[in-house]
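>>> For reference, the sequence and a predicted model appear below.
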Amino acid sequence: MAPLPLPNLVSFTKTWHNEPYPLISPTRPELSAHGKNVVITGGSHGIGRAIGVAFAQANAKSVAIIGRSRERLETAATAIRTANPLTTVLLQVADTTQRESITKALNSIVDQAGKIDIFAANAGILPVYGPVMGYPEEELLRSLMINTVGAFNSIQAFLPLAAPGAK
């Protein structure tokens, strides 16, 4: 069994996977994203980067990643291009907690790639772990802004730009 992701976590999961297993492999024809434009917030590292790589492997027409750090976005873009050189990779620096910022980023992506077929509102943080007693209010507010307001802003900005049948 692989090490648990968090210290002191009791896990009932028998097997931990770090790579897609055959049943969910993005290279399976029935899971193809051929011709689709994909946008991922929080696409510069972690789960977002893995989503981008998987959609490139699934032959997406384009994968656009949005994040706050250009350097991290460029590193992720390289990984996505390596997964499939035929997939167009776009990147936008934006802050999902700022409605104008995410709206501008999504409009730029649509101008370059066309309507959005698949949208992953993935931007988020894992808040600092600690007891409620003495927990800093500013840390709670930061996590609420990024994890809740950021997702809300992202989805509101995405909806008018969605292709028919978008997911």
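Right, received. Where do you want to start? Quick caveat: nothing in here was measured; it's all calculated off a predicted structure. Residues are numbered from 1 along each chain as shown.
>>> CA only for contacts and neighbour counts going forward, please
Noted.
>>> ok, which stretches of the protein are helices?
Secondary structure of the chain by DSSP state H: the helices cover 46-57, 70-83, 99-113, 137-144, 150-158.
>>> Which one, of those, ends up nearest to residue 93?
Proximity to residue 93 (CA to CA) singles out helix 70-83 among the helices of the chain, at 6.1 Å.
>>> by how many degrees do the closest one and helix 46-57 diverge?
30 degrees (axes from the mean of the first three to the mean of the last three CA atoms, to 10 degrees).
>>> Is it correct that residue 48 is in contact with residue 119?
No: Residue 48 lies out of contact with residue 119 (CA atoms under 8 Å); the separation is 11.3 Å.
>>> Quick check: neighbours shared by the two?
Common contacts of residue 48 and residue 119 (CA atoms under 8 Å, 6 or more residues apart in numbering): residue 40.
>>> Settle it for me: which of those two has more neighbours?
Taking other CA atoms under 10 Å, residue 48 and residue 119 do not tie; residue 48 has more neighbours (24 against 20).
>>> alright, now check it against this:
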Amino acid sequence: MNIVITGASQGIGYATAIELAQKGNNTIFCIARNGHNLEKLQNEVAKINPASTVIPVVYDLTKLCQGTEDIGSIIRKHIDKVDILINNAGLLYV
């Protein structure tokens, strides 16, 4: 399956990516601002289940409406459909 997870660099998003990677042959697009943690996740998944693939996408979702490259365009470069979308990213205003 093709899966997209936002907020995947830590916490629930990270754990969800690990869980889904263990469950078969999945392509998981992990979106977050923290590229280092996404790379760590990618390496961890490769060890757990080489049949699943994590594609790290370093992207700040707060930029969606600011004219930068659309996240959908980035994903469509790799796949033609998304089977599961997990919107997990959060934003805190203090």
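Thanks, I have it. Note that the coordinates shown come from a computational prediction; the quantities given were computed from them, not determined experimentally.
>>> Point out the most buried one among the helices of structure 1.
Burial of those is given as mean neighbour count (mean count of other CA atoms under 10 Å); helix 46-57 ranks first at a mean of 22.
>>> Just tell me what residue 76 of structure 1 corresponds to in structure 2.
In structure 2, the residue paired with residue 76 of structure 1 is residue 41, using TM-score structural alignment.
>>> State the distance from the most centrally placed residue in structure 2 to residue 15 of structure 2.
Residue closest to the mean C-alpha point of structure 2, counted by CA atoms, centre = their mean, is residue 30 at 1.0 Å. The gap separating residue 30 of structure 2 from residue 15 of structure 2 is 11 Å, by CA to CA, to the nearest Å.
>>> Repeat that for residue 21 of structure 2.
Per CA to CA, residue 21 of structure 2 is found 10 Å from residue 15 of structure 2.
>>> before we move on, what about residue 36 of structure 2?
Distance from residue 36 of structure 2 to residue 15 of structure 2, counting by CA to CA: 16 Å.
>>> now do residue 84 of structure 2
From residue 84 of structure 2 to residue 15 of structure 2 the distance is 16 Å (CA to CA).
>>> likewise residue 86 of structure 2?
Per CA to CA, residue 86 of structure 2 is found 12 Å from residue 15 of structure 2.
>>> ok so, going back, in contact with the match of residue 76 of structure 1, which residues are there?
Applying CA under 8 Å, 6+ apart, the residues contacting residue 41 of structure 2 are 9, 14, 18, 54.
>>> which residues touch the counterpart of the last one in structure 1?
Taking TM-score structural alignment as the criterion, the aligned counterpart of residue 54 of structure 2 in structure 1 is residue 89. With contacts defined as CA under 8 Å, 6+ apart, the neighbours of residue 89 of structure 1 are 62, 63, 64, 65, 77, 80, 81.
>>> Could you give the number of residues near the nearest residue to residue 89 of structure 1 once chain neighbours are set aside?
Leaving aside its chain neighbours, residue 89 of structure 1 sits nearest to residue 63 (5.0 Å; criterion: CA to CA, 6 or more residues apart in numbering). Neighbourhood size, residue 63 of structure 1 [other CA under 10 Å]: 31.
>>> Distance check, residue 63 of structure 1 against residue 158 of structure 1.
Distance of residue 63 of structure 1 to residue 158 of structure 1, computed by CA to CA: 15 Å.
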